[in-house]
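Colleague: What would the 3D arrangement of this be:
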Amino acid sequence: MQFIFDPRQLLHDPELYFRRGAFIPHPEQPQRAILVRDALLAAGHTMEAPRDHGLAPIKAVHDDGYVDFFMTAWPDWVTATGTTVPAVPNYHTDRRNWRVPKGVIGKLGYYSTDTSCPVVEGTAEAIYWSAQTAIEAAERVRSGAADHIYALCRPPGHHAVQDASWGFCFFNNAAVAAHHLLGRFQKVAVLDVDTHAGNGTQDIFYRRGDVVYVSIHTDPSDYTPFFMGYADETGEGAGAGATHNLVLPVGAGVDDILASYDAALDIIRASGAQALVLSLGVDMAKDDPLSLVGMTTEGFRIGAARVAGLGLPTVLVQEGGYLGPSLSDNVVAFLGAFEDARRA
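Modeller: Next up is the predicted model:
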């Protein structure tokens, strides 16, 4: 399979993450993308670089001020604080009821929901080129140049809401790709198979009817993202009925997960979607350090073949999947099975 990647995505390299009252090594490391890239090349997949599509496709789903802030946050932080320590917010607010402050310290809190997205020197370039990778893949599908293509996006994106970072995510690559596909297709489906609910993607499309959002994920009642991703959240206004959260219990095994794949695919078929964005998290793997369920490499192969069976033009966008033993094996298995099923 052809895949898109830019090495500038490796420049975001946070060392630590404040979680549960302590600093721990940050799970979202550049090595994630390096391992996957090298494994895909070794397996015979072909890599190409994205073109620069600018900020407009990103701003089509994200708040202008939010996007502009993260493009200059690092130099603004250094100037304001006189330090080069990572920029981590220590103020947070309800963005809908308060004003956007003037200074970088206040803005960092305004445009962030948690401490998982520290800004470092290379953050702006990394998140920009992660988004460009998704846009390039979507543009190739939108133009008809590709029927399916994989965007090796890193940092990931599906937790980023319209105007705030969240859960390692700055720009919502899958949402940007889905909106871009609407330039050709009248209705697009987003299928999210990451072990965490894609609350950002849900939030962005919750009141829209042109994008159907279906997510398979672990119960968020005591698990990231905590505040969204429940089965009774189904959309509002024009988006009523277009959001579907298929919630897995902690400890779910391969059979449970694949049954949810089948249910998700039935929803997408019934929706009339003409194209698909797959938020491909492989952190459901039983050996992933953030997983509470038990997916296997063979399970990923089976799931991939079933998704391919939809026959829809598809952009596959990398989300989670952390430094567990099977990370690169699972991505290679998924993409290989998807490609084989399409050729069959």
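
Colleague: Could you use CA atoms for every contact and neighbour count after this?
Modeller: Noted.

Colleague: What residues does residue 257 make contact with?
Modeller: Residue 257 sits next to 216, 248, 295 when contact means Cα atoms under 8 Å, 6 or more residues apart in numbering.

Colleague: Among those residues, name the ones in strands.
Modeller: The strands, defined by DSSP state E, take in 216, 248 from these.

Colleague: Need the contacts of residue 257 in TSV (columns: distance to residue 144 and neighbour count).
Modeller: Output for those, formatted as TSV (distance: Cα to Cα, whole Å; neighbours: other Cα atoms under 10 Å):
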residue	distance to residue 144	neighbour count
216	28	25
248	35	19
295	33	26
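
Colleague: Tell me where the stretch 51-200 of the chain has strands.
Modeller: 148-151, 188-192 (DSSP state E, counting those that start in this stretch).

Colleague: Pull the number of nearby residues for residue 24.
Modeller: Other residues near residue 24 number 12, with proximity taken as other Cα atoms under 10 Å.

Colleague: so which helix or strand takes in it?
Modeller: With secondary structure defined by DSSP states H and E, residue 24 is part of strand 22-25.

Colleague: Tell me the first helix or strand C-terminal of that strand.
Modeller: Scanning forward in sequence from strand 22-25 by DSSP H and E, the next helix or strand is helix 30-42.

Colleague: what sits up against that following helix?
Modeller: 9-13, 46-47, 152-154, 321-323, 327-329, 331-332.

Colleague: Quick one: buried ones out of those?
Modeller: Buried members of the contacts of helix 30-42, counted by 16 or more other Cα atoms under 10 Å: 9-13, 47, 152-154, 321-323, 327-329, 331-332.

Colleague: Among those residues, name the ones in helices.
Modeller: When helices are assigned by DSSP state H, the members of those inside them are 327-329, 331-332.

Colleague: before we move on, back to that, any chance of CSV for the strands of the stretch 51-200 of the chain, columns distance to residue 101?
Modeller: Formatted as CSV, the entries for the strands of the stretch 51-200 of the chain read as follows, by distance: least, Cα to Cα, whole Å:
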stretch, distance to residue 101
strand 148-151, 35
strand 188-192, 34
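
Colleague: Now show me the structure for the sequence below, then we'll compare the two:
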Amino acid sequence: MKVAHSPLHIRHDGGKELHRGELVPCFEMPVRADYILAAMRRAGFEVLEPRPFPLESLLRVHDAGFVEFLRTAHAEWRAAGKEGFMLPSGFPARALRRDHIPTGINGRMGYYAFDASTPIVEGTWDAALAAAHCALTAAAWVAEGEKSAYALCRPPGHHAARSVYGGYCFLNNAALAAQHLRDQGFGRVAVLDVDYHHGNGTQDIFWERSDVLFVSIHATPETEYPYFLGYADERGEGAGEGYTRNFPLPRGTTWKEYGIALDAALDAVGGFAPDALVVSLGVDTYEGDPISAFKLSTEHFPRMGRRLAELKVPTVFVQEGGYAVEEIGANVAGVLEGFLGR
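Modeller: Sure, this is the predicted structure:
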């Protein structure tokens, strides 16, 4: 299996996040990718840098104004006399206007962000763009005949919506991969999100579409981030009605309960009969993850990979969460090696 990875991920480093009411160092840090990369090399996977893609590729799933904001945000922050990392201080919540984008950098930051856990630093755009190129490259490999490929993306992407960033995510790597597969002739593409947190951004992007099925297994938004999406009654709208499926699970979920939900999710994917599959691969379902509360152990990730392989469709894996950094490499490799039948 080929692995797309860019050393530019390290450009997104520093800053702090507001986590459950406390300002703390970011859990999403460069060493995550370093541990995964080492595990990929130990497993014998071929690691390659991503291909370049035109900026227009991003506009297949993202709003042009949003992309331009991300590209120029930190430079504008500096031009306004600010230093260091950027976090928003206000959002267009209920009772506030949502139909006007402020001209000032602070207002626009709050308009495009949905949380204060996703700092922008000087190198954020470089890293996010490189991660997007990793996802597009992995999708291109599969479109060209590879049975599977893995995009070692950092920062992750599944919380980024068409015109909103948050949850450590800026550009939606999984959505970009799915759209690229569609553009390369795959008629029906399924996205299966197995991250602990709901992939609200991916759901938003494909909410009204019937050509891309979005299925997510995640912790209940009643108590877990992102709180305001990911309920079982969310099923899409318009042409997309019935093409979103959510399987929320409670804190403390073990492999026994998770496996039942995984079977149901795979049944939904199989019923869609996709021509290709994109897996938003978060391994923050691991029992030792510092910001999650499921109880999967390292032995369960190869089982997940084997079950995914039973779909027998070309598959792109896109890295999402996982914050137990010393174990993240083994857990990601477990899924991929299980998928390959090792």
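
Colleague: what's the TM-score for these two chains?
Modeller: The TM-score (TM-score structural alignment, normalised by the length of the second structure) is 0.96; 339 aligned residues with a Cα RMSD of 1.3 Å.

Colleague: re earlier: want to try a markdown table for the ones in helices among the buried ones among the contacts of helix 30-42 of the first structure, with distance to residue 300 of the first structure as columns?
Modeller: Shown next, in a markdown table, are these (distance: Cα to Cα, whole Å):
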| residue | distance to residue 300 of the first structure |
| --- | --- |
| 327 | 11 |
| 328 | 12 |
| 329 | 10 |
| 331 | 8 |
| 332 | 10 |
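
Colleague: State the distance from the residue of the second structure positioned farthest from its centre to residue 111 of the second structure.
Modeller: If you look at how far each residue of the second structure sits from its centre, by Cα atoms, centre = their mean, the farthest one is residue 81, at 32.3 Å. As judged by Cα to Cα, to the nearest Å, residue 81 of the second structure and residue 111 of the second structure stand 20 Å apart.

Colleague: Kindly report the same for residue 48 of the second structure.
Modeller: Computed with Cα to Cα, the distance linking residue 48 of the second structure and residue 111 of the second structure is 36 Å.

Colleague: if you count what's nearby, which of those two comes out ahead?
Modeller: residue 111 (23 against 15).

Colleague: Make sure that one is actually in contact with residue 89.
Modeller: No. Residue 111 of the second structure sits out of contact with residue 89 when judged by Cα atoms under 8 Å, with a separation of 10.3 Å.

Colleague: Would you mark the buried spots in stretch 206-224 of the first structure?
Modeller: For stretch 206-224 of the first structure, burial by neighbour count (16+ other Cα under 10 Å) applies to 206-220, 224.

Colleague: how long is that stretch from one end to the other?
Modeller: End-to-end distance (Cα to Cα), stretch 206-224 of the first structure: 19 Å.

Colleague: chain center to it: distance?
Modeller: Here stretch 206-224 of the first structure is found 12 Å from its chain centre; the criterion is Cα atoms, centre = their mean, to the nearest Å.

Colleague: ok, now stretch 131-144 of the first structure?
Modeller: So, by Cα atoms, centre = their mean, the centroid of stretch 131-144 of the first structure is 15 Å from its chain's centroid.

Colleague: mind listing what's buried in it?
Modeller: Of the residues in stretch 131-144 of the first structure, those buried by neighbour count under the rule 16+ other Cα under 10 Å are 131-142.

Colleague: How about stretch 44-64 of the second structure?
Modeller: In terms of neighbour count (16+ other Cα under 10 Å), stretch 44-64 of the second structure has its buried residues at 45, 47, 50, 58, 60-62.

Colleague: What of stretch 250-261 of the second structure?
Modeller: Residues of stretch 250-261 of the second structure classed as buried by neighbour count (16+ other Cα under 10 Å): 250-251, 253-255, 258-259, 261.

Colleague: ok, the nearest residue to residue 284 of the second structure once chain neighbours are set aside to residue 168 of the second structure distance?
Modeller: Across the structure, with Cα to Cα, 6 or more residues apart in numbering as the measure, the residue nearest residue 284 of the second structure apart from its sequence neighbours is residue 322 (3.9 Å). Taken as Cα to Cα, the spacing of residue 322 of the second structure relative to residue 168 of the second structure amounts to 12 Å.

Colleague: Touching both of the two, which residues are there?
Modeller: Overlap between the neighbourhoods of residue 322 of the second structure and residue 168 is empty, taking contacts as Cα under 8 Å, 6+ apart.

Colleague: what's the neighbour count on residue 266 of the first structure?
Modeller: Other residues within reach of residue 266 of the first structure, judged by other Cα under 10 Å, total 12.

Colleague: residue contacts, it?
Modeller: Taking Cα under 8 Å, 6+ apart, we find residue 266 of the first structure in contact with no residue.

Colleague: Spell out the secondary structure type for it.
Modeller: Counting by DSSP: H, G, I helix; E, B strand; the rest coil, the backbone at residue 266 of the first structure sits in helix.

Colleague: what do we get in the second structure for it?
Modeller: Aligned by TM-score structural alignment, residue 266 of the first structure pairs with residue 267 of the second structure.

Colleague: ok, so what distance separates its match from residue 207 of the second structure?
Modeller: Between residue 267 of the second structure and residue 207 of the second structure the distance, using Cα to Cα, works out to 20 Å.

Colleague: Ok, residue 249 of the second structure next?
Modeller: Computed with Cα to Cα, the distance linking residue 249 of the second structure and residue 207 of the second structure is 21 Å.

Colleague: From residue 89 of the second structure, how far out is the most centrally placed residue in the second structure?
Modeller: For the second structure, the residue lying nearest the average C-alpha position, counting by Cα atoms, centre = their mean, turns out to be residue 158 (2.8 Å). According to Cα to Cα, residue 158 of the second structure stands 23 Å off from residue 89 of the second structure.
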